[in-house]
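Asker: The amino acid sequence is not available; the structure is as follows:
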């Protein structure tokens, strides 16, 4: 509110009264201007905009009532106080003055105290009205500017106001929506099935509490076509007596966010190539079935499917052809499964590579066998046509081997054990001639199940596995503090307490998808041991840990690895991850991403078992690796085979040109050691130099 004196226009054709009014009002502290008739009053208002007009009723040219009516027609005078000074007191005249827009009137002779108080309270009311108007205008500008939709209703739920965002989302303009019920304007529907939903307005009005909108709801536009995923809440509006006088509904468009959330949720459960469920989602569903199986005595069936002859097509025509084949096979399997009504629910997934899983719920063994046989027939009838970059065409036929495990109320097995049993049955189907269904028998698993069970048990118990380390020695002495470098090696304890080398169990772990779990165990416990032995960590130069190709193919492995690296305070420069040459070639994209991401944080990398082909250097050029570990088969022949010697020398020379250091593994004799000194590799490792030693039983 301004501190300047209010400006009053006095309008009177009588000089004496006009002068007296001016004198009195100035005495009261007002700034006063004068006019002699109604027309002058209009002209002065347009030019100067006074805060109040005090105008005589009876004047020549244009009387006060007529002038009042004309001034009131001006948009700027909508809230202008106009007081008529008159000697008339008849009811008809008073009604005419108010009808013309007079705010009030005073009679002649003028009572100065009455005039003073009347002007004071009218101006005070005007200032309050202006302040309210300003606040209302600010509120409306705010409501028009925010990104949320806002709707207000009265106590009966009838629309009073919509802001522009609400208009955009509902399709209703503010003026036309007023008086309609909220449900007519704010049309909620179920986002999934499109059925109408009722907003809990009555709960908000009756209970007087804030309510949230129903989950997975959408707002249907007035056109009946557009719909917006929204999040919303409604709160009661209360007056100064705490009486509920309406509701304010606030909502915003979350269509893009919800699409993104749904997309991420979909990607977390589905294989990106085939669009089928992935192995994680499949295992979750299988685990759920097993949990419910303990309560409900129903039959289910688990089918493990492996394509026959897929490797031939993949190797002959390339990975693009392999990917296209997998996508088409997925469509064939999905279509065939959907034609069979002999189960309540089917979960079809790509488990990895050319392996698929099918879980049939509430399905008998006989029905599952029938489904499996039809799948074999459909895949056998399927013809895969491929045209290469030279426009050469080829038609291929494949088969599918299926292992079937019935899941009944008597089944006592974990999810991992069931998958192992189904895998074993699938291998039995392959061994029996391929493209057939084989129902799991106890004899199928043989020693595999024993090893799978032993691996799983050892992963759960303390001291089930042991970590060993073997020195990696610099071939030439270094100046200053000696380098302390080791490779971490894994051993497993059998039930008799004897140590089992990796060669005995890693192939089983690979077949039954246990490699990423084992790699996690090795990384976690190595980091934990180093953190718990700070003196050893201080003098350590480098420790290398092997990461399998199966782990790199696991979408969840990297996230868990990063969590482990963040959990333990091991300097990145002291950790080196070994990746085999085969993994580098067959899964180059994932290897590149893995190395690039962690290399930026300071971790180091080695390509293990390097040397099968000189063309592998093409891949190494694109990878920022620190070491090449030359394959042991070349090293073991280096002293007696000139070709092996030449190959090792060439690898070492090219590696040094690429600023990559070399490590010769499997050094077992003095002769090998001497030859490596001639070639001038950087590091050596092997039983001749250092036998693996126990790092510590950890778990």
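Answerer: Now that the structure is in, tell me what you want to look at. Keep in mind it's a predicted model, so treat the numbers as computed, not measured.

Asker: For the rest of this, base every contact and every neighbour count on C-alpha atoms.
Answerer: OK.

Asker: By residue count, what's the longest strand in the chain?
Answerer: strand 227-238 (DSSP state E).

Asker: how distant is the helix or strand following that one from the center of its chain?
Answerer: Moving toward the C-terminus from strand 227-238, the next helix or strand (DSSP states H and E) is strand 244-253. Chain-centre distance of strand 244-253: 29 Å, with Cα atoms, centre = their mean, to the nearest Å.

Asker: Report all helices and strands that strand 244-253 contacts.
Answerer: Judged by 3 or more Cα pairs under 8 Å, 6 or more residues apart in numbering; DSSP states H and E, strand 244-253 is in contact with strand 149-154, helix 201-207, strand 227-238.

Asker: Now tell me what touches the shortest one from outside.
Answerer: By Cα atoms under 8 Å, 6 or more residues apart in numbering, the residues outside strand 149-154 that reach it are 143, 159-167, 169, 182, 245-252.

Asker: circling back: relative to strand 244-253, how tilted is the longest strand of the chain?
Answerer: 150 degrees (axes from the mean of the first three to the mean of the last three Cα atoms, to 10 degrees).

Asker: got the buried residues for strand 227-238?
Answerer: 227-237 (16 or more other Cα atoms under 10 Å).

Asker: Kindly reformat those residues as CSV containing distance to residue 201.
Answerer: As requested, the buried residues of strand 227-238 are arranged in CSV below (distance: Cα to Cα, whole Å):
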residue, distance to residue 201
227, 21
228, 20
229, 19
230, 16
231, 15
232, 12
233, 10
234, 8
235, 9
236, 9
237, 12
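
Asker: Presented hereafter is structure B, for comparison with structure A:
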């Protein structure tokens, strides 16, 4: 009998005691299995089977086909009238034991299944935790798509694992190939079903396949999970396959594990590709082009494309049209490029083709001609939205060592093509006189890096005057200390810092230093109503890294109340990722901080920005403000801008207030704040904070 352990858990002694309770003349009841082994006895532990002659009655019951139990009963005296009644009662006891045994067996089976399920879920949970812990920005540094597919095939012990991106004609596979590979028609049907539904599919049986349109006998069981992306060209699927002859069926846990692998693949793809255009990003370009240069530098070449007037097109026609033009241009470059080419978008308006054996002049001319064809397509390009590019061509040059050198040379050549109104293409040469300007940028770039490293920046502050009832408002400004200890405006190296993407680092330093000083002088206590405004560059606002940094800082901020902070966004700033920028602005405002639109009115996009960016302050550009006492046109412009701000519920600030007459007119117009040399000149921030703290101490505030 294979149920001895379970039987002994069924409370057999209690069942046997019931016989004695029902029939007091019964002095002992033993229960034997089908081999004659004692299972239980009413005589208690340690009892042994008696000789057969010592039992008054032996009765065998078979409550089911797998169970034979023998009751051995000893009574006081003779059976007498118990003989006809006792067997029936023993049958009932046997049925109860059988029912409990059945329940025990079912519970054991459920416990075993739950144990297995727990182990599976625990494994899924641990893997998912490890995937979730890997940020989108880090995953590509540690894992390749091929490695991911190989690891999946090994971990799940399947014949085939594959990642397929139809829009990029990309397939990465691992495992058995050849005759054992799933039919290509089946893969195509899976692509359509999974990508359109957005859900994982498990195919263990023919009816599973029929539901998605696969007819006929499958040689494999399959799991297919989608790899989503906002860009159709980057959508794909992760599939595993196992031959049916191996007798395996994929479980729900297998499906979850494949979905987790698909999520990891999504993170890798997101990091390596630009989701707006479907092209690879700068990091992937650098990795691939480095390999090209190491393998055959003499045959390498590079085309650098600068997409002209992207901001103007966006402001005039909206983000949808601008996105459509970028996508059309990117798709054209991708389709044109050959197998030995890498096409990348490295900035919001900069594209690169890095290649081996490419006739760059012919390629550039072909691209320029194709742009003309795109511009004639009114389904893509509305009238007036025609676009152009400038192209920098770079071929092998002994002075170019790193990928960074090649990209800098390409960008430089493209900028020269832009300066030449008659040519859209410029071939890089190290002898170009304009290299001096680039070298000047590099000089200032080194100064910026040194200042960041040595903390040679200083924060200044320019107080504003409230022209109506309003809290004290200050703008925090950046200054640089040169080698002689003199204070300089950062204007001389801002252009270089923006060109080489160091502006977010500078903005980060400014935010950190400002909060440090506000905390040092306990501004949250001594001047809780004051507002401190600081400029952020468009590149910082559109940067994902800066996005994460700023939200983290505000969530942990103890220097002041977040509502005391205001971030200024210059209207003329180029914001690379507007969707990301709007998301950051919304999340920062949700944490209590405010936003101001600086230099309002000086660009073509003023009112477009107001509609799209949820700001709290409107800062009227000083070019309109400074002479409103003598220039009627500018005075009318300022009135109009102030009226727009009032209608939209925004606070207005006027810059460049240099005379009392201008200040008085602004007050009459209804502007809320005046800022300029008449009100106050910029002074060191720590001095202003010290004065505020001292004034508060005299009144006993902030103690």
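Answerer: That came through, no problem. Please read these numbers as outputs of a predicted model, since none were measured by experiment.

Asker: What does the TM-score come to for these two?
Answerer: Here the TM-score of the superposed chains, computed with TM-score structural alignment, normalised by the length of structure 1 as the reference length, equals 0.62; 525 aligned residues with a Cα RMSD of 5.0 Å.

Asker: rewinding a little: let's have the helices and strands packed on strand 244-253 of structure 1 in JSON lines, adding distance to residue 38 of structure 1.
Answerer: Putting these into JSON lines (distance: least, Cα to Cα, whole Å) gives the following:
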{"stretch": "strand 149-154", "distance to residue 38 of structure 1": "43"}
{"stretch": "helix 201-207", "distance to residue 38 of structure 1": "53"}
{"stretch": "strand 227-238", "distance to residue 38 of structure 1": "46"}
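
Asker: Residue 651 of structure 1 is nearest to which of those?
Answerer: Distance to residue 651 of structure 1, taken as Cα to Cα, is lowest for strand 227-238 among those, at 59.6 Å.

Asker: mind checking how far the residue sitting nearest the centre point of structure 2 is from residue 265 of structure 2?
Answerer: When structure 2 is reduced to its mean C-alpha position, the nearest residue by Cα atoms, centre = their mean turns out to be residue 136, at 5.0 Å. For residue 136 of structure 2, the distance to residue 265 of structure 2 equals 10 Å [Cα to Cα, to the nearest Å].

Asker: do the same with residue 510 of structure 2
Answerer: In this structure, residue 510 of structure 2 and residue 265 of structure 2 are 37 Å apart, going by Cα to Cα.

Asker: who's more crowded, these two?
Answerer: Summary of the neighbour comparison: residue 510 of structure 2 and residue 265, criterion other Cα atoms under 10 Å, with residue 265 having more neighbours (27 against 21).

Asker: counterpart of that one in structure 1?
Answerer: Residue pairing (TM-score structural alignment): residue 265 of structure 2 is matched to residue 262 of structure 1.

Asker: What helix or strand is its match located in?
Answerer: Mapping residue 262 of structure 1 onto the secondary structure by DSSP H and E places it in helix 255-269.

Asker: So what angle separates the directions of the next helix or strand after that helix and helix 255-269?
Answerer: Read in the C-terminal direction, the helix or strand following helix 255-269 of structure 1 is helix 279-293, with elements assigned using DSSP H and E. Using the same axes, to 10 degrees, the direction of helix 279-293 of structure 1 lies 80 degrees away from that of helix 255-269.

Asker: what residues does helix 279-293 of structure 1 touch?
Answerer: Judged by Cα under 8 Å, 6+ apart, the contacts made with helix 279-293 of structure 1 from elsewhere in the structure are 269-270, 347-352, 357, 359, 361, 408-409, 414-415.

Asker: Top of these by number of neighbours, please.
Answerer: Counting neighbours by other Cα under 10 Å, residue 349 comes out on top of the contacts of helix 279-293 of structure 1 with 28 neighbours.

Asker: quick one: secondary structure of whatever residue of structure 2 lines up with it?
Answerer: Aligned against structure 2 by TM-score structural alignment, residue 349 of structure 1 finds its counterpart in residue 344. Three-state call for residue 344 of structure 2 (DSSP: H, G, I helix; E, B strand; the rest coil): strand.

Asker: contacting residues for the closest residue to residue 344 of structure 2 other than its chain neighbours?
Answerer: Closest residue in space to residue 344 of structure 2, ignoring its immediate chain neighbours: residue 280 at 4.7 Å, by Cα to Cα, 6 or more residues apart in numbering. Residues counted as contacts of residue 280 of structure 2 (Cα under 8 Å, 6+ apart) are 272-274, 342-345.

Asker: hmm, try it at 10 Å
Answerer: The contact partners of residue 280 of structure 2, by Cα atoms under 10 Å, 6 or more residues apart in numbering, come to 269-274, 342-346, 351-352.

Asker: ditto for residue 85 of structure 2
Answerer: Contacts were defined as Cα under 10 Å, 6+ apart; by that measure residue 85 of structure 2 touches residue 23.

Asker: Beyond the helix or strand harbouring it, next helix or strand please.
Answerer: Of the helices and strands defined by DSSP H and E, residue 85 of structure 2 is found in helix 82-133. Of the helices and strands lying after helix 82-133 of structure 2 in sequence (DSSP H and E), the nearest is helix 136-142.
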